[in-house]
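J.: next comes the sequence, and after it the predicted model I'd like to discuss.
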Amino acid sequence: MQLDRRDRLILKLLQADSRISNSELAEKVGMSQSALWRKVRALEQAGAIEGYRAVVSAPALGLHFQALVQVHLTRHNPEHLQQFISAVESRPEVLDCYATTGQSDYILRVLCQDIGAYNTFLEDFLFRLPAVESAQTNVVLREIKRSRDLPV
């Protein structure tokens, strides 16, 4: 799908407030409500809009410990690699997982209640995976910038 100026404005406005009413969005974009509804539906069907959600506060849930974990694999055995990926995908503490170049094979963003919960995550989960050789933890002291919006 080729995005035009209006598509990008719709996406920007929906990223800022996904609960905006159809009539308010139509007014801000300069379209009729029915034309806007069709445009948003087309963006959804094309995959430009993947979904809608609430942004929940981690501290409100008692999740105060965040770390970036650089994971080094023993070797790239396809079976162990798939086991690692499946295991990581199944863990709710792992918010993000990136395959990377450089010194580590993967970088995980992990969110837990506290250091004790993180230690349990390491010992009872991560270090038990056959593909994992080592992991280096970088504890997040504070967030300086965390954007949820894509540059539209």
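T.: Nice, thanks for sending it over.
J.: can we go C-alpha only for contacts and neighbour counts from here?
T.: OK.
J.: what segments of the protein are helices?
T.: 5-16, 22-29, 33-45, 78-90, 115-124 (DSSP state H).
J.: redo those helices as JSON lines? Include mean neighbour count and distance to residue 54.
T.: JSON lines is the format used below for the helices of the chain (neighbours: other C-alpha atoms under 10 Å; distance: least, C-alpha to C-alpha, whole Å):
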{"stretch": "helix 5-16", "mean neighbour count": "16", "distance to residue 54": "11"}
{"stretch": "helix 22-29", "mean neighbour count": "15", "distance to residue 54": "18"}
{"stretch": "helix 33-45", "mean neighbour count": "15", "distance to residue 54": "18"}
{"stretch": "helix 78-90", "mean neighbour count": "14", "distance to residue 54": "21"}
{"stretch": "helix 115-124", "mean neighbour count": "13", "distance to residue 54": "25"}
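J.: A further structure is provided below for comparison with the first:
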Amino acid sequence: MEKSGVITRNSATVDARAVQMGITSIVEVMLTDERLQTVDNAKALFRAAPEVQQCYYVTGGVSFMLVIVSQDMTTYEETTRRLFAQNDSVASYRSLIALDRVKTGNDILIP
């Protein structure tokens, strides 16, 4: 399946608390516009940020949905300043802090 491209990569799931990443945040990001250059720049920025564990370019009034992990709230604030508050292409963002990681991973079960 790897040779045919069905399996694109193998990965490990790490306990975020074990590596001192106790804060998980789901973030809605609204860009100032959806022009190609604006979207491509945002994709590159989010892809390069190690705190961003997952990034989805979405429809429905929100531009991106991100999953971000941080050590603590101080570190999370620094991340939001760097990625969103100091970014002229970001119109607004909303953070949802996870209380519990009920189910994680991107397992696809094939019946």
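T.: The structure has been received and is ready for your questions. Just so you know, these numbers come straight off a predicted model, no measurement behind them.
J.: coming back round to it: ok, which of the helices of the first structure comes nearest residue 59 of the first structure?
T.: Taking C-alpha to C-alpha, helix 115-124 is the member of the helices of the first structure nearest to residue 59 of the first structure, at 14.4 Å.
J.: what residues are up against the spatially most central residue of the first structure?
T.: With distances taken as C-alpha atoms, centre = their mean, the residue of the first structure nearest its centroid is residue 96 (5.4 Å). By C-alpha atoms under 8 Å, 6 or more residues apart in numbering, the contact set of residue 96 of the first structure is 108-110.
J.: tell me where the second structure has strands.
T.: 23-31, 52-57, 64-70, 90-97 (DSSP state E).
J.: on that earlier part again, distance to residue 100 of the first structure added to the helices of the first structure, as JSON lines?
T.: Below are the helices of the first structure laid out as JSON lines (distance: least, C-alpha to C-alpha, whole Å):
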{"stretch": "helix 5-16", "distance to residue 100 of the first structure": "27"}
{"stretch": "helix 22-29", "distance to residue 100 of the first structure": "39"}
{"stretch": "helix 33-45", "distance to residue 100 of the first structure": "30"}
{"stretch": "helix 78-90", "distance to residue 100 of the first structure": "13"}
{"stretch": "helix 115-124", "distance to residue 100 of the first structure": "20"}
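J.: who wins for proximity to residue 57 of the first structure among these?
T.: helix 5-16 (16.4 Å).
J.: output the contacting helices and strands for the closest one.
T.: Packing contacts for helix 5-16 of the first structure, counted by 3 or more C-alpha pairs under 8 Å, 6 or more residues apart in numbering; DSSP states H and E, involve helix 22-29, helix 33-45.
J.: got a list of contacts for the longest one?
T.: Around helix 33-45 of the first structure, the neighbours that count as contacts under C-alpha under 8 Å, 6+ apart are 7, 10, 22-23, 25-26, 49-51.
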